[in-house]
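Visitor: Build me a structure from this.
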Amino acid sequence: MIDDTPQVNRRRLLAGSGVLGSAAVSFWALDRSRRPGENDNMAGRLFFSSPDGKVTISLAATDSGVSCTVDYEGHTVVEDGLIGLRSSGTVGGGDLRVNRIRRVTDNWESIWGANRNHNITSTEVDLTVDADRQPYRLVFRIATSGVGFRYLSLSDTDNRVVAKEQTSLRLADPVQAWYPNRLGTRIKNQSDLSEIEAASTPLTVALGQENKSLFLTLHEARLVNAGCFRAEGVNDTTVSLIHPVESQQTLPTPWRVLLFGSEPGDLLDSDFLLSLNDVPKDDFSWVSPGRAFWDWRCRGYVADDERFSLSADSLRSLIDAANRHGIEYVTVDAGWYGNERDPDADPRGPDLEIDLPSLVEYARDRDVRLIAYLNDLAFRTYGIEPILETLVDWDIAGVKHGFVDGDSRETVDFVHELLDATAQHELLYVPHEAYKPTGVRRTYPHLLSREYVQSLGDGPANSHAPPGYFTMVPFVNMIGGPLDATPGFFDLHNATERDTIGGAIQSTIVGQLARCVVVHTGISHFPDHPDVYESHPILFDFLKNLPPVGWDQSLVCDGEIGEHVCIARRSGQEWFVGALTNENAREQRIELDFLEPNRRYKARLYQDGDNAHYRHNQIASESTRMKVHRGDTLDVEMQPGGGFAAHLLTDHM
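Guide: Predicted structure coming up:
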């Protein structure tokens, strides 16, 4: 719902303030020298706030661009940042003119996701920057949990090339920053912003010397017709936005987004970034998220002198296990159409290593559907439409798109071409080795996940993410959306014997359960062989009970970036809890205040064994049952690199 205010011009703004629907949107005129408690350097600024007044921005025109200051709950988070565009032959400065102010209320229900229902109300401010010769529009959205802004042209026919975006944000008292590499497989942290070089985002920053009192994430939303921006440290308090040289930027740009919170979990709990993406254009009622057995990490597993391999017999055994345990999908990874890096390997056939059409029929008879892996090279060699038409003829359920690589505009455009085509053919889509998620899954609900994370078992020996990595992921990589991290591996002592695992997996077995809750995804790839799961029936029950259709509600119970995290998720009347620690043992108190009042719950708890450790004795675990109510607390002990998991159901007895 959108409430429009009348058009207002600069002269009218000098009168003072305006009212938007039932909520006041405050602004102070250019000729008002100060607000209460402000000094003279606030003269000549425009002020706008979120509908609830928690977030305020102030803007002023300067010779080099638009000066922007952002306050969150009375604390300055961005101080005299500079935003604006520089087109060819055009300087960045210019006067500001307010075109329109309106309140935007965005309510929607997701087909699947971390939360079912969403409600974001924001103030939208539409301005014109009268830059020399080439004016442009600057549009802000200001909500309780963040600020977004983007650059637009004055007319639909103006698709100018932007020579330079001069967005530079001076943060107030930054203490520490965390950011991923381009593929999300590593997370760096810096106490000096000047050390940041061409960092991918989300970039999460702790502000305030005392107890890291505020948190901010810099990211982007609605990444369409553009390459990914990166963050570059200018000095110890300032970051600027830069773009890959090969990425031509045109108008409109994606949204540049700042999320705010008093705790790290506030950043993840916010739906603001998701709301800045377009609503779906088509009917996506056919989309069915779920769980999948996955052949890639099973390869090399040996039982009863039988070695699991890329073969029809091995894959049929995986399909049989999926049917036996009610798992919706089986994902067939690389090699089924030959060497994925060979341009002569045609996934349409006829010379296939695996007769995939026959496997589809075998799976269909057992109520299981197949997801097929395809390397980026195949799509670029044989074309998107010819390949997808073949997969549809075979009745494949979805596509895992490997080695997307790159974050240029060309790569983003190619992925969007695939998003449109897979949507048209009603195929699920999961890109790997992909650029960052930016909330575009709202527009394309069949985009179930992406590998902007260190996937379990990838990489050379001893390079895998340590336990502390997964206590950072929720507050960095996952801010943009679901991640295909493929946790849930049980055979931790023998992982390196598999053909496709490069080194030891640094986790306890309960930590693997917890990661399946903490790391959100629309397709839960269970990476181990069914025999291993069946040898741990109590632990496997937890995985099988994970809801295939997504979550109704998610919340961060507690978390400290790089130290520990606890997340609770609800499906119907069932709750799942996952908690992780870094390389240190930790006692965690979990308050069950998220449960419904006046209900009793049956809880199944999964904890690390007394001597469990992520490098040795990884399998040691304990499982207990108890009855709990709202207001109870769970005091749990997590061993080094371990975790805690719980499944809570309403007790009707």
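Visitor: C-alpha only now, for contacts and for neighbours.
Guide: Will do.
Visitor: Give the buried residues for stretch 232-243.
Guide: Of the residues in stretch 232-243, those scored as buried under the neighbour-count criterion (16 or more other Cα atoms under 10 Å) are 232-234, 236-243.
Visitor: Also stretch 554-564?
Guide: Neighbour-count burial for stretch 554-564, with 16+ other Cα under 10 Å as criterion, is recorded at 554-559, 561-564.
Visitor: can you check stretch 200-211 too?
Guide: So for stretch 200-211, counting by 16+ other Cα under 10 Å, buried means 200-208.
Visitor: and the residue nearest in space to the middle of the chain, how far is that from residue 341?
Guide: With the centre of the chain defined as its mean C-alpha position, the nearest residue by Cα atoms, centre = their mean is residue 481, 2.0 Å away. As judged by Cα to Cα, to the nearest Å, residue 481 and residue 341 stand 29 Å apart.
Visitor: again with residue 370
Guide: Going from residue 370 to residue 341 by Cα to Cα gives 22 Å.
Visitor: more neighbours, these two?
Guide: Comparing residue 370 with residue 341 by other Cα atoms under 10 Å, the one with more neighbours is residue 370, at 26 against 13.
Visitor: what sits against the closest residue to the more buried one other than its chain neighbours?
Guide: In space, and not counting its chain neighbours, residue 370 is closest to residue 330: 5.0 Å by Cα to Cα, 6 or more residues apart in numbering. For residue 330, the residues meeting the contact criterion (Cα atoms under 8 Å, 6 or more residues apart in numbering) are 292-295, 318-319, 322, 368-371.
Visitor: Another sequence for comparison is provided below:
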Amino acid sequence: MKKLAFLLLPFVLFSCSDHFSTSLKSPKGAVQVKVFENTDGHLAYSMNFKGQPVLLESTLGMELRDHGFVGTDLKLVGVDSTGSKKTWRPLWGEDGVIIDDFRSYVFHFQRPADQLLVDVHFKLYEEGIGFRYEFPQQEGLSEVIIDDERSEFQLTGDHQTWWIPADYDSYEYLYQSHKISEIDSSLVDGSLLAATTIMEKHAVNTPLTMKSEDGLYISIHEANLTDYAGMTLRIEEDKRTLTSSLVPSKLNGWKAKVQAPFHTPWRTIQVGEKAGDLVESKLIVNLNEPNQLENTDWIKPGKYIGIWWEMHLQTSAWDYASGKHGATTAKAKKYIDFAARNGFDGVLVEGWNTGWERWIGFPDREGVFDFVTPYPDYDIREVVAYGKQKGVEIIMHHETSAAPRTYEQQLDTAYALMKDLGIHAVKTGYVGPIIPEGEYHHGQWMVNHYRKVLKKAAESEVMVFAHEPIKATGIRRTYPNMMAREGLRGSEFNSPWGYGNPPEHLTIVPFTRMLGGPIDYTPGIFKLDMNEYKEGAYVPTTLAYQLAEYVVVYSPVQMASDLIEHYEGQAAFQFIKDVPTDWDGSVVVDGEIGEYIVMARLEKGGHDWYLGGLTNENARELTIELDFLQAGVTYEAQIYQDAADADFETNQAAYEITQKTVKLGDELTLKMARGGGVAIRFKAL
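Guide: Got it, this is the predicted structure:
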């Protein structure tokens, strides 16, 4: 990197009033950014993509408690400019190789009034940008209280959006689709809310995905959320400007407290000409630091089953006192036997430890859970030993009931137990409002808690599947033991008492929530008619749709989440047994947000491709080109698809399996029923 005085930069222009204006470009020029001081003396930027405006004049700045607003009356004292093009190989992921190609610009400012130094860092990629604020080491700046951030994103029009409200505690909402001007949290059905701490009437969570009238697909999010509060977006009165807003600590009266020097997370804008361009972008992970773990031999993608769904069906319970405790030694062994017979890597056991009698609905939940003491009918050491004999790993479960201080007090003993038992995976949970009152799931205090747990897990060689998490922002690159997060309405909402996720849900999620990172969605429900549990209840998808979820909704750790007896005798179960969870390549074959999506992925270290297609409440027939297959290879397409009379409301379980020989360049017609799907293994011959 070279340091350049601004007077020597040919792209820095001046007016007679010393206002500056700088034009930046991505390596190949697809993205252009203008950074300038506007006529009000406010630091601002704008953004174009392939000649089309993406963001109009948008101001930048932060509100610091002891230093006031930082974003006006700043003097540019220098710029660093550099470029880089590298490739790196993730330990696991959607692609075997990732290209990190960007142009970086760091603007160094000083505020003459008090000599405060602040930098603004832009990274330009061909598919978007990231920017962040940086406060270098300097006199008079040590502990900094941040009262808010005011990064603007001024849109070019009244874009169509896919959004969820800015709840401080939960992302578990169905995505709404409205124009920016129509967004209003009162449109969200209150009966479906997992939490009710909506920030304000006209505010949304990220990733926020939009489509402009010019046909551009745009997503605003953040990357590398570390020691900071989560960002939401406030919709201003003009209905065209979005402004960053940080989740507060009501307990402490600030948005964040940091130590200088520090930098904020990256604020990201991804752009594409097709909806699939957003999914294929690697901007979010590229804006995170490289892997910090030295030994990663214990980090292994895979598939698992578990004692879980029966609790949601209410045929078993998490707590021992109910008399129908699910997590017994005998049942765990039964699941281990099934996993061993069918090639599954692990078994999740929920409800194994004491404390479940007082976890939901009790105001004082601190000190309730014990993360090392099993119930009397569960011998954890016997179960783990039995699993090892069968080649099956046990996945630990830590539900905190949103009492993180209790969890932190037991981190050492809980993870020491896992290390002693040789357990390398844990599912964590944070159901309920956070204790202490005044802190939120998405605020800085909990962001730091989640990271503390992740680091402790890494020290103990444990992978994490986080539920009720902070949103994914690409940290999986830095800590590859962060395998998957919930952070959305998962498959559990399809239980008889869960209101149901409509078929369109997973035609939106890949273009919104999945842009942040892998999802622990828990797919694979085969018994879709649930009338025996509750009259009229059913899972609102077809069985072929359930299979396609394994390809469409990415996770390196996928669950076959139904009761194991519901898989017996089902020929379609073969696809779940075959489909990998780690990939060398991923492409969006076709898709429109909220309508349908077709994904294809290449198995890690092999030649087989897998395809998943999902449609919304409308039946659909698509003809696709098999241009992703390898040249010179013949494939047997093993096709799992909806039967002719399948329907997500009236005939969910109807499917058929066919075979067809195909090669690169062939066309294939996909037929999907209402709320249906298609899953294909292209087996290299």
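Visitor: Overlay them and tell me the TM-score.
Guide: A TM-score of 0.90 describes the superposed chains when it is computed by TM-score structural alignment, normalised by the length of the first structure; 617 aligned residues with a Cα RMSD of 2.5 Å.
Visitor: ok so, going back, now render the buried residues of stretch 200-211 of the first structure as a markdown table, adding distance to residue 152 of the first structure and secondary structure.
Guide: What follows is these, written out as a markdown table (distance: Cα to Cα, whole Å; DSSP: H, G, I helix; E, B strand; the rest coil):
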| residue | distance to residue 152 of the first structure | secondary structure |
| --- | --- | --- |
| 200 | 24 | coil |
| 201 | 22 | coil |
| 202 | 23 | coil |
| 203 | 24 | strand |
| 204 | 26 | strand |
| 205 | 28 | strand |
| 206 | 31 | strand |
| 207 | 31 | strand |
| 208 | 34 | coil |
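Visitor: Need those residues in CSV (columns: distance to residue 423 of the first structure).
Guide: Listed next are these as CSV, based on distance: Cα to Cα, whole Å:
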residue, distance to residue 423 of the first structure
200, 28
201, 27
202, 27
203, 31
204, 32
205, 36
206, 39
207, 41
208, 45
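Visitor: Show me which of the residues you listed is closest to residue 497 of the first structure.
Guide: Closest to residue 497 of the first structure out of those is residue 200 (33.8 Å), distances taken as Cα to Cα.
Visitor: Map the closest one across to the second structure for me.
Guide: Residue 200 of the first structure maps onto residue 205 in the second structure, with residues paired by TM-score structural alignment.
Visitor: Compute the distance between its match and residue 520 of the second structure, please.
Guide: Using Cα to Cα, which is the criterion applied here, residue 205 of the second structure is 19 Å from residue 520 of the second structure.
Visitor: Report the buried residues of the helix or strand hosting residue 385 of the second structure.
Guide: Under the criterion DSSP states H and E, the helix or strand holding residue 385 of the second structure is helix 380-390. Burial within helix 380-390 of the second structure, assessed by neighbour count using 16+ other Cα under 10 Å, is assigned to 380, 383-387.
Visitor: The stretch 151-300 of the second structure: helices as residue ranges?
Guide: Counting by DSSP state H, counting those that start in this stretch, the stretch 151-300 of the second structure has these helices, from start to end: 275-280, 283-286.
Visitor: which residue ranges form the helices in the stretch 301-450 of the first structure?
Guide: Listed from the start of the chain, the stretch 301-450 of the first structure has helices (DSSP H, counting those that start in this stretch) covering 312-325, 356-364, 376-382, 384-394, 409-424.
Visitor: Now do residue 529 of the first structure against residue 313 of the first structure, distance only.
Guide: 14 Å.
Visitor: aligned partner of residue 306 of the second structure in the first structure?
Guide: The alignment partner of residue 306 of the second structure in the first structure, by TM-score structural alignment, is residue 294.
Visitor: which ones are touching residue 572 of the second structure?
Guide: Taking Cα under 8 Å, 6+ apart as the test, what residue 572 of the second structure contacts is 547, 640, 657.
Visitor: Please look at the last one and residue 679 and confirm they touch.
Guide: No - counting by Cα atoms under 8 Å, residue 657 of the second structure does not reach residue 679; the two are 9.8 Å apart.
Visitor: More neighbours: these two, which one.
Guide: Here residue 657 of the second structure and residue 679 are set side by side on neighbour count (other Cα under 10 Å), and the busier one is residue 679, at 34 against 15.
Visitor: and residue 572 of the first structure, which of the helices of the stretch 301-450 of the first structure is closest to it?
Guide: Between residue 572 of the first structure and these, the tightest spacing by Cα to Cα is seen for helix 312-325, at 21.1 Å.
Visitor: For that closest one, give me every contacting residue.
Guide: The list of residues contacting helix 312-325 of the first structure from outside it, by Cα under 8 Å, 6+ apart, reads 292-293, 295, 308, 328-330, 332, 354-355, 359, 362-363, 366-368, 530, 544.
Visitor: hang on, the earlier thing: please report the distance of the counterpart of the residue nearest to residue 370 of the first structure in the second structure from residue 380 of the second structure.
Guide: Following TM-score structural alignment, the counterpart assigned to residue 330 of the first structure within the second structure is residue 347. When Cα to Cα is the yardstick, residue 347 of the second structure and residue 380 of the second structure sit 13 Å from each other.
Visitor: before we move on, what about residue 49 of the second structure?
Guide: 56 Å.
Visitor: Show me what residue 385 of the first structure aligns to in the second structure.
Guide: When the structures are aligned by TM-score structural alignment, the residue of the second structure matched to residue 385 of the first structure is residue 412.
Visitor: contacting residues for that match?
Guide: The neighbours of residue 412 of the second structure, taking Cα under 8 Å, 6+ apart as the test, come to nothing; the list is empty.
Visitor: give me every residue that touches residue 206 of the first structure.
Guide: The contact partners of residue 206 of the first structure, taken as Cα under 8 Å, 6+ apart, are 174-177, 212-216.
Visitor: Among those residues, name the buried ones.
Guide: By the neighbour-count criterion of 16+ other Cα under 10 Å, the contacts of residue 206 of the first structure include these buried positions: 174-177, 212, 214-216.
Visitor: Excluding chain neighbours, give the residue nearest to residue 280 of the second structure in space.
Guide: Ranked by Cα to Cα, 6+ apart and with sequence neighbours excluded, the top spatial neighbour of residue 280 of the second structure is residue 587, at 6.7 Å.
Visitor: which residue in the first structure lines up with that neighbour?
Guide: Alignment note: residue 587 of the second structure maps to residue 555 in the first structure; criterion TM-score structural alignment.
Visitor: Fine by me, we can end here.
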